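A.B. asks: sequence unknown, structure follows:
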């Protein structure tokens, strides 16, 4: 394990209009991303003197996994063990820690003897910047990031690499995920929905820890947008979708931990602004999608109504439901709103069960 200092960078990154992805891009050049692709040039200074990646089977591609980390010492050990326990021969793992003040440093020292794990410690500009700092150093043909409170299930990496190899036209693959509670106990399975660019805007997005991306797609799409704090994965998937399609698979490959400190649970109001911003920017950049604008925005407001209902905010839930109806009339997503309110009163999980059932019915 090599501990490297971090340095300050400010990058948004844009997708080049003429970018394209082909199957020939699947073979890694063994250069860091930032040393090969112009859109990553602002991160190039981070790529000097990198330790060689661990290659145990040259017939298989190298996979680069980034773990952004900040004060998740309670969970990050499970995250790293889930990666290193994969029966996949060629791995490099970049832990980008923003200067954790909890037990994280002690936990990370336990992985010092594994040459697959490299740790970079130093202040960064947030989660998106941490992921960029890791991917900038990546030598793999396949890239992913795994948040420091999530885990991979056995066989995850091998199955997603195989899916990319089986679908050479896809820029990325994604799969089913298992929601767990703070203790890691299973809650419910979230099905991978059929892919369509508009589905991304409707928030039917690939569950982030299941997504594995071709190196060339990341190189051409550029770094994640540092302005995005909450919906950075949605924003990046939309950019990648300009390069090619996403391929869903039916395997359950990762866990997604829900706990009080996670942004998904504790800070969902912050997602609202970014969801609407991403949608409006996309309709401006891709006017061919504009006929679906009202329905897409209605679906976003319906999701907001559901979240407010789950939080017990009846007035806000009704307001967003009214926005939905005004924009596009009845939307199926609104069926969850009364269930969310009922769950709040009864302590049940009817809405989540209904959502999981609907996801299985619509997965294709």
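C.D. replies: Now that the structure is in, tell me what you want to look at. The shown structure was predicted, so the numbers you read here are calculated from the model rather than taken from an experiment. Residues are numbered from 1 along each chain as shown.
A.B. asks: use CA for all of it now, contacts and neighbours both
C.D. replies: OK.
A.B. asks: residue 63 versus the closest residue in space to residue 116 that isn't next to it in sequence, what's the distance?
C.D. replies: Taking CA to CA, 6 or more residues apart in numbering, and ignoring the residues beside it in sequence, residue 116 has residue 92 as its nearest neighbour in space, at 4.9 Å. Noted for residue 92: a distance of 6 Å to residue 63, by CA to CA, to the nearest Å.
A.B. asks: need the residues touching each of the two.
C.D. replies: Taking CA atoms under 8 Å, 6 or more residues apart in numbering as the contact rule, residue 92 and residue 63 both touch residue 140.
A.B. asks: between the two, which one's more packed in?
C.D. replies: The residue with more neighbours, out of residue 92 and residue 63, is residue 63; 28 against 25, by other CA atoms under 10 Å.
A.B. asks: got another, please set it beside the one above:
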């Protein structure tokens, strides 16, 4: 492992239409050494040809073989990583220009940090901005009842964190990020929030979390919610009211953080 280096881990499957943008966005970063590991699940589109065309252009490592899904692919990439910091970015998403150099500044400014996170854009299939996700202070209540406290699109995680809280749960196909970030939230870690945008999450028809939740996804969400410890008041109040309270709490965080404009990007 190299102190100060970042490894971008990218799980991929049948995303040739968008993979080039992902690779290009990592290749164009500067500010500190970046290793890029792409774990492809044996795609049958042009994914392999695209990876081959980039492998000599920057520090890219990749494999393409059948796997058991996105969570296993991410875990494979983390296990292969040599960087001190991990940045998980899906193959249909990408880094914003200057993301790594800005992260490097915050790593220097917060040398004891375990997790550094910011915000991300939502973009459409063509890369046009269609929304923004502003993150706020870590809050178990908000995480449980409204929205996870951060997202993989804008978060650096120190390698040692995976040793402390464990890897992604490979039994989960849709909520592995929410469950993983919950474990981070509950651990004794130094979390640093940055008021900057670092990545873009692409919304398109082929994305598994775009559109109405499938039955399997709804079941995972319900199972995860039921696994959270609950205070007595949380067992009494209906879920819709708990969600409304969490929504209001996050709005207050935005205002107290001097970002009232972020409230209009929230959806209840």
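C.D. replies: Looks like it came in fine. As the structure is a prediction and not an experimental result, all values here were calculated from the model.
A.B. asks: alignment lookup: residue 277 of the first structure to the second structure.
C.D. replies: In the second structure, the residue paired with residue 277 of the first structure according to TM-score structural alignment is residue 223.
A.B. asks: report the buried residues of stretch 203-212 of the second structure.
C.D. replies: Under the neighbour-count criterion of 16 or more other CA atoms under 10 Å, stretch 203-212 of the second structure has residue 203 buried.
A.B. asks: please work out which residues outside it touch it.
C.D. replies: Residues external to stretch 203-212 of the second structure that are found in contact with it (CA under 8 Å, 6+ apart): 122-125, 174.
A.B. asks: if we can go back for a sec, burial of the match of residue 277 of the first structure, as a residue count?
C.D. replies: 12.
A.B. asks: a helix runs through it, doesn't it?
C.D. replies: Yes. Assessed by DSSP: H, G, I helix; E, B strand; the rest coil, residue 223 of the second structure belongs to a helix.
A.B. asks: turn the contacts of stretch 203-212 of the second structure into a markdown table, including secondary structure.
C.D. replies: Formatted as a markdown table, the contacts of stretch 203-212 of the second structure follow (three-state DSSP):
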| residue | secondary structure |
| --- | --- |
| 122 | strand |
| 123 | strand |
| 124 | coil |
| 125 | coil |
| 174 | coil |
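A.B. asks: now for residue 67 of the first structure: what does it line up with in the second structure?
C.D. replies: Under the alignment defined by TM-score structural alignment, residue 67 of the first structure is paired with residue 10 of the second structure.
A.B. asks: might you report the residue contacts of its match?
C.D. replies: Residues counted as contacts of residue 10 of the second structure (CA under 8 Å, 6+ apart) are 36-39, 74, 77, 88-91.
A.B. asks: all helices for the first structure, in order.
C.D. replies: In the first structure, the segments counted as helices under DSSP state H are 33-36, 73-84, 104-109, 127-137, 156-166, 197-201, 215-221, 232-240, 263-266, 268-285, 293-310, 314-328, 336-346, 350-362.
A.B. asks: want to throw those into CSV with distance to residue 188 of the first structure?
C.D. replies: Written out in CSV, the entries for those read as follows (distance: least, CA to CA, whole Å):
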stretch, distance to residue 188 of the first structure
helix 33-36, 36
helix 73-84, 19
helix 104-109, 28
helix 127-137, 26
helix 156-166, 18
helix 197-201, 22
helix 215-221, 31
helix 232-240, 21
helix 263-266, 16
helix 268-285, 20
helix 293-310, 17
helix 314-328, 24
helix 336-346, 16
helix 350-362, 7
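A.B. asks: how about those helices, which one is nearest residue 247 of the first structure?
C.D. replies: Nearest to residue 247 of the first structure, of all the helices of the first structure, is helix 156-166, at 8.0 Å by CA to CA.
A.B. asks: list the buried residues of that closest one.
C.D. replies: Burial within helix 156-166 of the first structure, assessed by neighbour count using 16+ other CA under 10 Å, is assigned to 156-161, 163-164.
A.B. asks: before we move on, what about stretch 157-172 of the second structure?
C.D. replies: Neighbour counts using 16+ other CA under 10 Å place 157-159, 161-162, 165, 167-168, 172 of stretch 157-172 of the second structure among the buried residues.
A.B. asks: what's the answer for stretch 112-120 of the second structure, then?
C.D. replies: Of the residues in stretch 112-120 of the second structure, those with enough neighbours to count as buried (16+ other CA under 10 Å) are 113-120.
A.B. asks: same thing with stretch 281-295 of the first structure?
C.D. replies: The neighbour-count criterion (16+ other CA under 10 Å) identifies 282-283, 293, 295 as the buried residues of stretch 281-295 of the first structure.
A.B. asks: for it, which outside residues touch it?
C.D. replies: 198, 238, 327-328.
A.B. asks: any idea how far the alignment partner in the first structure of residue 179 of the second structure is from residue 244 of the first structure?
C.D. replies: Taking TM-score structural alignment, residue 179 of the second structure has residue 235 as its aligned residue in the first structure. As judged by CA to CA, residue 235 of the first structure and residue 244 of the first structure stand 15 Å apart.
A.B. asks: likewise residue 218 of the first structure?
C.D. replies: Counting by CA to CA, the gap between residue 218 of the first structure and residue 244 of the first structure amounts to 12 Å.
A.B. asks: do residue 148 of the first structure as well
C.D. replies: Using CA to CA, which is the criterion applied here, residue 148 of the first structure is 28 Å from residue 244 of the first structure.
A.B. asks: which one's more surrounded, these two?
C.D. replies: Set side by side, residue 148 of the first structure and residue 244 give different neighbour counts by other CA under 10 Å, the larger being at residue 148 (25 against 18).
A.B. asks: leaving out chain neighbours, which residue sits closest to that one?
C.D. replies: residue 76 (4.8 Å).
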